[in-house]
Every structure is written in C-alpha cells, then in structure tokens.
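# Dropping a prediction and its sequence here:
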Amino acid sequence: MIDSVRSARIDEAALKYPRIRQLTVTHQNNAEGDMSSKLLGNNFFRGRMRTNRTTVNMNIPLLTQNKNIAVASIGFVHQFFDLNKVTTEAPGYVVSEETRYVPMVNLAASFTRRDTLFNIPLSLTASLGGLFNPDFQSAQLRFLGILTVPIIRRENTNMTVGVILNIDPSSLTPFIPLISYSHKFKSLDIDLMADLPYRVALRKTIAKKNSLSAFSEMAGNNSFFGFDGPNPTLPHRMTFATTELKSGLMFEHRLTKKVVLSFSGGVNTTLQSRIFKVGAKQNDYLIKNKTGATPFVQVGFSMLPFWDPFKR
C-alpha cells in the first residue's frame, strides 16, 4: 500500500514536471524564418533557416537509499538544419545552401543528497555529464552543482529557492539563481508551476486522462559541426549554441497508466545564437546569428517513472 501511494505521488509530480519523466521522445518542427549572421562583427551572410529536432531522453534511477539518490541519464538528438536563399556578404567566403544533419549524444550521472543543516532542510545535487558527437571526436564536459532550500510547504503551495553552479565552457555565467514555486487553485483545478528562470506553466486537468497547459520555457541547444571552407579564419570543428524560448499550448493524453502522448504548438524565439570553436567560451564567439521568431509544432511520447532503482 505504501509503495502504491508513493508511486501515485511520483506519477502526479511527473505529469506536472515533464523533465522528471523516465523516458521522453519528442519531435519538433520549426517553420522557416529569416537569418542573418556576422563574422567577427562584420556582415557574413543572410538567408532562410528551418530547424527540425527529434530528442530522446531517458533517466535511469540507480540507487534510492535513505537520503541519497543516484541517477544516470542518456539522450540522443537528431537535428536537421535547412539553410536556403543565401546571400553571402563577406569577401573571400562562399556560404552555400544546404541541409545539414547533426546528431548528438548526451550522457550524465547525478547524485542527490537530502539532509538538514542547522535544522534547515536542504537538497544538494552534483551532476557530471558530457555532450558528444556520435564518433566522440568532439566533446563538451560539464559539471552542475545544485543547492535548494524549501521556503514554503503548504497543502496547495510550495516554494524552493537555490543556486546552480554550472561549470561548462560554453556557459555565459557559472552561477544561476533558482526559484521554484507551485500553487494549486482548487476552485478552478488549475496548477501553476514556475521554475525560474526556465519555465512557467498553467496546467488544467480535463476528464482525468487529459490536460491542457499554457507554457513558456527556455532551453539551450549545443551542436558540433565541421567547417570545410578554404578560409583559415574559421576552425574545422565548431560549436553552434542557441538559447531558445518556446511559448504556446500543450495538450496531453494519458494513454495508459504510464504512457502519455502530447501535442503542442506556439512560437519559438531564438534569444541567442552563436558559433565558436569547440572548447571555447561563448563570449569568444566567431559568428553571431540573428533569427526571427517562428511558429512550431511538437509531438511527444513519454513514460512516467516505471524503473525501480537497483537498491532501495
């Protein structure tokens, strides 16, 4: 009975917070939009860009014992960048129309400990991971340290504050403040979830198995690619880093006890787009891109937690 209650609570949390689902597969199509680029501060080229991205992520709990939790994660990203209607504006360069396929592999392991300090409950997470291309010739390693402290714990309201230490060559800042707030409006049966600065969502359950959410969420995407041009200014191996803000509506249907189907659409805005040498910092970028906001549609398949850890 205890395990059944615990499982139901975990499932409910995973429905509200998709990031903690055990398996997630999504495919996102972005409409074509204008793109302009500057190389070392000078006009480089203009064109039209379309991006399609299929993402697979799986979280595998390895250990849940007393106050400790260990989790391994593996992810795959299949991306297609379609560049067309190109006008080159930099002497000595020729930027061609092309469709480029860029696959990536994401591996990580994390350890979380929940404890108290001076009678104050806290949670400390350490995560070591890496982003690789399939042949593992290009790699970007990172370390995340997350410290959170609960501030409010009520029946319908919870609030946690904390800080993220992000040691990553492509990160713009090593420290990121974190505020997590949730509130249930019981009279309307609507959940508000705010995980700042990453996500804000309003979720309404419809007929038990369905839900409709209005959301706005920010995510970063890094991709490795090679440049084979004759000009020596650009290195052969480079990182294409973007920070995107997706806003829209998402409908989810709970197909079975553990399987969820999702359909979403809205507007995808590229907040930042830079290209730099693999291993360099984002501030040392070579190319800066500017892209307009474009409509997007996304379909998804996910599974709520089903894999018990090896030791409990």
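Right, received. Where do you want to start? In this text the structure is predicted, and so the values were computed from the model without any measurement.

# Going by C-alpha atoms from here, please, whenever you check contacts or count neighbours.
Fine.

# Contacts for stretch 175-186 next, please.
156-166, 190-197 (C-alpha atoms under 8 Å, 6 or more residues apart in numbering).

# All the helices of this structure, residue numbers only.
For the chain, the helices defined by DSSP state H cover 2-16.

# Just the buried ones out of the contacts of stretch 175-186, please.
With burial judged by 16 or more other C-alpha atoms under 10 Å, the buried subset of the contacts of stretch 175-186 is 158-162, 164-166, 190-196.

# just those now: which is nearest R48?
Nearest to R48 out of the buried ones among the contacts of stretch 175-186 is L196 (C-alpha to C-alpha; 32.0 Å).

# Can you give the distance of stretch 105-120 from its chain's centre?
19 Å (C-alpha atoms, centre = their mean, to the nearest Å).

# repeat for stretch 14-21
13 Å.

# residues contacting H236?
Taking C-alpha under 8 Å, 6+ apart as the test, what H236 contacts is 226-228.

# now do R46
34-37, 85-89.

# For it, give its distance to N66.
Using C-alpha to C-alpha, to the nearest Å, R46 is found at 56 Å from N66.

# likewise N268?
42 Å.

# Which one of those two is surrounded by more residues?
Legend: neighbour count by other C-alpha atoms under 10 Å for N268 and N66, higher for N268 (22 against 9).

# Just to check, that one is in contact with Q298?
No. Applying C-alpha atoms under 8 Å, one finds N268 not in contact with Q298, separated by 11.1 Å.

# quick one on the thing from earlier: of the contacts of stretch 175-186, which belong to strands?
157-166, 190-196 (DSSP state E).

# Give the buried residues for stretch 121-133.
So stretch 121-133, judged by 16+ other C-alpha under 10 Å, has buried residues 122-133.

# again, but for stretch 147-154
147-150.

# what does that stretch rub up against?
120-125, 158-164.

# Just send those residues back as TSV, with distance to T205 too.
Listed next are the contacts of stretch 147-154 as TSV, based on distance: C-alpha to C-alpha, whole Å:
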residue	distance to T205
I120	34
P121	31
L122	31
S123	30
L124	32
T125	31
N158	19
M159	22
T160	24
V161	27
G162	29
V163	31
I164	31
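
# Below is an additional structure, to be compared with the one above:
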Amino acid sequence: MHTVLAQSADSVVRGAQITKLTLAYAALKFTELRPLNAEYSYLTPYNYSSRLSDKDLPDRKMINFSQAKVGVNLNLIKKQKWALGTTLGYRYIMTESEPIHTTGADKVVQSDNYQTHFTSVNLAYFTRLFNKMTIFSSSAVVDGSEKSFERVRGLITGTMILKANRQTKMAVGLLLNIDPAAQIPFVPTFLYEHEFDNGIIADINLPRNLMLRKHVFSKGRVSIGAELDGTSFYLYNIDGSSQKYQYSQLDINSGLVYEHLLGNYFIVTAKTGARIVPTARVFEKEKSFEDYVYKTKPDPAFYFNIGLSFNPFSKIKRK
C-alpha cells in the first residue's frame, strides 16, 4: 500500500504494484477478504423481549446461540488498472431458546438451525481522480439458504486515498448497498491508520471498526476496540403460508482480539468481549427492513470467537 502514491517512471509497473498492494492491504485488514477464512463463535445465554406486529410476546432466554462460517476469496484476474475476483461464503447457525416465566413440563426448549450461503463476483478499478489514487469497486451478490437461492443484491464503493506512507494512511469514500433489506443503504466511509512511535496503531475504518492495535511477541498482534457485524438468515413456513421471511440483526462487538501467525501464512484469531444488538427484525423477503412484522430486543451478551485464515500477504510478524 505504501507504493500507491509513489511516483514511478514506469506506469505499467506502478499499476501492477498498486493492484497487488491494494489487495494485500485489504486482506490484512479484513479476514473475510483473505483467500480462506473459517470461524466459530458462541454467545453466552441472554434474555430477549419480542413484539409481533402490535402485540408484546412473553420474554424468552436464548440458552445457545452459536455459528460456524467459512469463506473463500479468490482473485481471478489482476491487471494494471483492474482486478476481478469471486467470494464464496457459508454460515451455519444453531439456536436454543426457552420461556423465562414457565417451569416444569411447560418449559419446552425450542431448537432451530439455519444455513445461509452467498456467492459474489467482485470488480475493482484503479485510477487517479484529482491527482489522488481512487479505487472503484462493485459486487454482484447472490445469497440464499439450504432450500434455494433467495436474493440478488449489489454493492458499489468508491474510495479516494488521501495519504499513504509508512506511518499514516487515510482515505474517504462512499458505499451504496443495493438491497431492500439493507438497514443503511448509503454510507460515507473513512479510513485512518497511524502508527505511533511507541508501536501502537490507531486503526479506524468507519463505519466498520474502531481499533487500537499493537504487535506483541514475534508473531502476534493484540487489538482492543469495537466492530460492526451482522447476522441474517431466511425463514420458511412460520405462518402456515408460502411467504418467505428474512431475519436480520446488527451486531456491535466490543472487546479484545488476538492474532497469531502460524508459519508464514496461517493466522489464528481469538476474539472476546460484549455484543450489543441495537436492531433485530423479521420482514417479508420482498419488503424492506423498516417494514417488519416482528422485532426483538436481545440483552447484551459475552461472545467468544476463534478463527483460522490463510493470508499470503500476512504482515503480522513484527518487523
């Protein structure tokens, strides 16, 4: 990424370096953009209230909420000014809940499993705008469940790199989410990364995360901060009709992250902290997140996450 603003006499070589280093920087920051990533997460039990249409439902307790997911990200073509790739993802969610104010034989545990998958084709274009390196990207995404494909959506981003040197990186951009289920379809983005003299790195990538990072030992990195995530899956036959529904929630994970490099390319990641869910709703698949039929308010809970990823561009090792 440090080469992005370098003034090279050979424009062909410069373009190739920009493409390679931009992809490497993205893989370093986001685990889902690495060639291979697998994760397992678990939430401690928590209570939640819910409302169906205009009627409050009895409070329940989620005694198990865990999920496993795997993703594959492949760069198919890398040229001087553009890159084409594809991403494949699969998620398996396991839940168990029970009523709070019921005892004895009436206290029945409800168990459910959900599967989701997605496939995307991703195109990135590198150019200069106002004499600043600018990256435009677009993704066409098809997702669904174990039953069928359900939705086609799109994602368009534009990012202008304002500064990029060894110590500081800064960029601004816009993100457009072409999806009726999106909670926030249009989002400004801001990236700022700065390494202080004491080795602490401020890593701000709004609206995605806000982190302080520090390299430890010879192959480790510890981070503290908060990041946004989401959980979504499809529901069938919940009202005796053929209507399909979608459940979607926004997660805010605040806590600690530790990453450790195994060999040269494999990274083990462990996360723990508190999860807050500000919004969680069920809506008809054809309608928007705002036009919901059911909503729930989970209490905060502690989360644990363990993951393994393959990253040929790894830079976790202390320099």
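Happy to help now that I have it. The structure displayed is predicted, hence computed values, not measured ones.

# Nearest to H253 of the first structure among the contacts of R46 of the first structure?
Closest to H253 of the first structure, out of all of the contacts of R46 of the first structure and judged by C-alpha to C-alpha, is D34, at 34.4 Å.

# What's the match for the closest one in the second structure?
Correspondence of D34 of the first structure to the second structure, assessed by TM-score structural alignment: N47.

# Now do the equivalent of F301 of the first structure over in the second structure against S241 of the second structure, distance only.
Alignment note (TM-score structural alignment): F301 of the first structure maps to L308 of the second structure. Computed as C-alpha to C-alpha, the L308 of the second structure to S241 of the second structure distance reads 41 Å.

# How about E193 of the second structure?
For E193 of the second structure, the distance to S241 of the second structure - C-alpha to C-alpha - is 50 Å.

# Could you check which of those two is surrounded by more residues?
E193 (19 against 8).

# Give the equivalent position in the first structure for the more buried one.
Checking TM-score structural alignment: E193 of the second structure goes with S182.

# for K81 of the second structure, same thing?
Checking TM-score structural alignment: K81 of the second structure goes with K67.

# in the top strand by length along the first structure, what's buried?
The longest strand of the first structure (DSSP E) is strand 42-65. Buried residues in strand 42-65 of the first structure, counted by 16+ other C-alpha under 10 Å: 43-64.

# do the same with stretch 257-270 of the first structure
260-270.

# For the residues you listed, give me CSV that also has distance to N283 of the first structure.
Below are those laid out as CSV (distance: C-alpha to C-alpha, whole Å):
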residue, distance to N283 of the first structure
V260, 40
L261, 39
S262, 36
F263, 36
S264, 33
G265, 32
G266, 30
V267, 27
N268, 24
T269, 21
T270, 17
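
# Out of those residues, list just those in strands.
Using DSSP E, these in strands are 260-270.

# and the match of F301 of the first structure, what is it in contact with?
37-39, 266-269.

# Name the nearest residue to the residue mapped onto D59 of the second structure from the first structure, sequence neighbours excluded.
Using TM-score structural alignment, the partner of D59 of the second structure in the first structure is R46. Of all residues not flanking R46 of the first structure in the chain, S36 sits nearest, at 4.3 Å (C-alpha to C-alpha, 6 or more residues apart in numbering).

# The one you found reaches G47, doesn't it?
Yes. Counting by C-alpha under 8 Å, S36 of the first structure touches G47, with 6.4 Å between them.

# which one of the buried residues of stretch 257-270 of the first structure is nearest N289 of the first structure?
Once C-alpha to C-alpha is applied, the member of these that ends up nearest N289 of the first structure is T270, at 9.5 Å.

# Report how many residues lie close to the match of K81 of the second structure.
10.

# who touches it in this structure?
Per C-alpha under 8 Å, 6+ apart, neighbours of K67 of the first structure: 113-115.

# and if you look at K287 of the second structure?
Counted by C-alpha under 8 Å, 6+ apart, K287 of the second structure has contacts 180-181.

# Can you tell me what it aligns to in the first structure?
Aligned partner of K287 of the second structure by TM-score structural alignment: A280.

# how close does A171 of the second structure sit to L43 of the second structure?
34 Å.

# Skipping adjacent residues, who's closest to the counterpart of L124 of the first structure in the second structure in space?
Matched to the second structure by TM-score structural alignment, L124 of the first structure sits across from F136. Of all residues not flanking F136 of the second structure in the chain, G158 sits nearest, at 4.4 Å (C-alpha to C-alpha, 6+ apart).

# Could you find the counterpart of the one you found in the first structure?
Checking TM-score structural alignment: G158 of the second structure goes with L147.

# which ones are touching the spatially most central residue of the second structure?
In the second structure, the residue lying closest to the centroid (C-alpha atoms, centre = their mean) is D229, at 5.2 Å. Residues near D229 of the second structure by C-alpha under 8 Å, 6+ apart: 208, 250-253.

# one more time with 7 Å
D229 of the second structure makes contact with 250-252, according to C-alpha atoms under 7 Å, 6 or more residues apart in numbering.

# The aligned partner of it in the first structure and N268 of the first structure: what is the separation?
Aligning on TM-score structural alignment places D229 of the second structure opposite A219 in the first structure. According to C-alpha to C-alpha, A219 of the first structure and N268 of the first structure sit 11 Å apart.

# Alright, that wraps it up for me.
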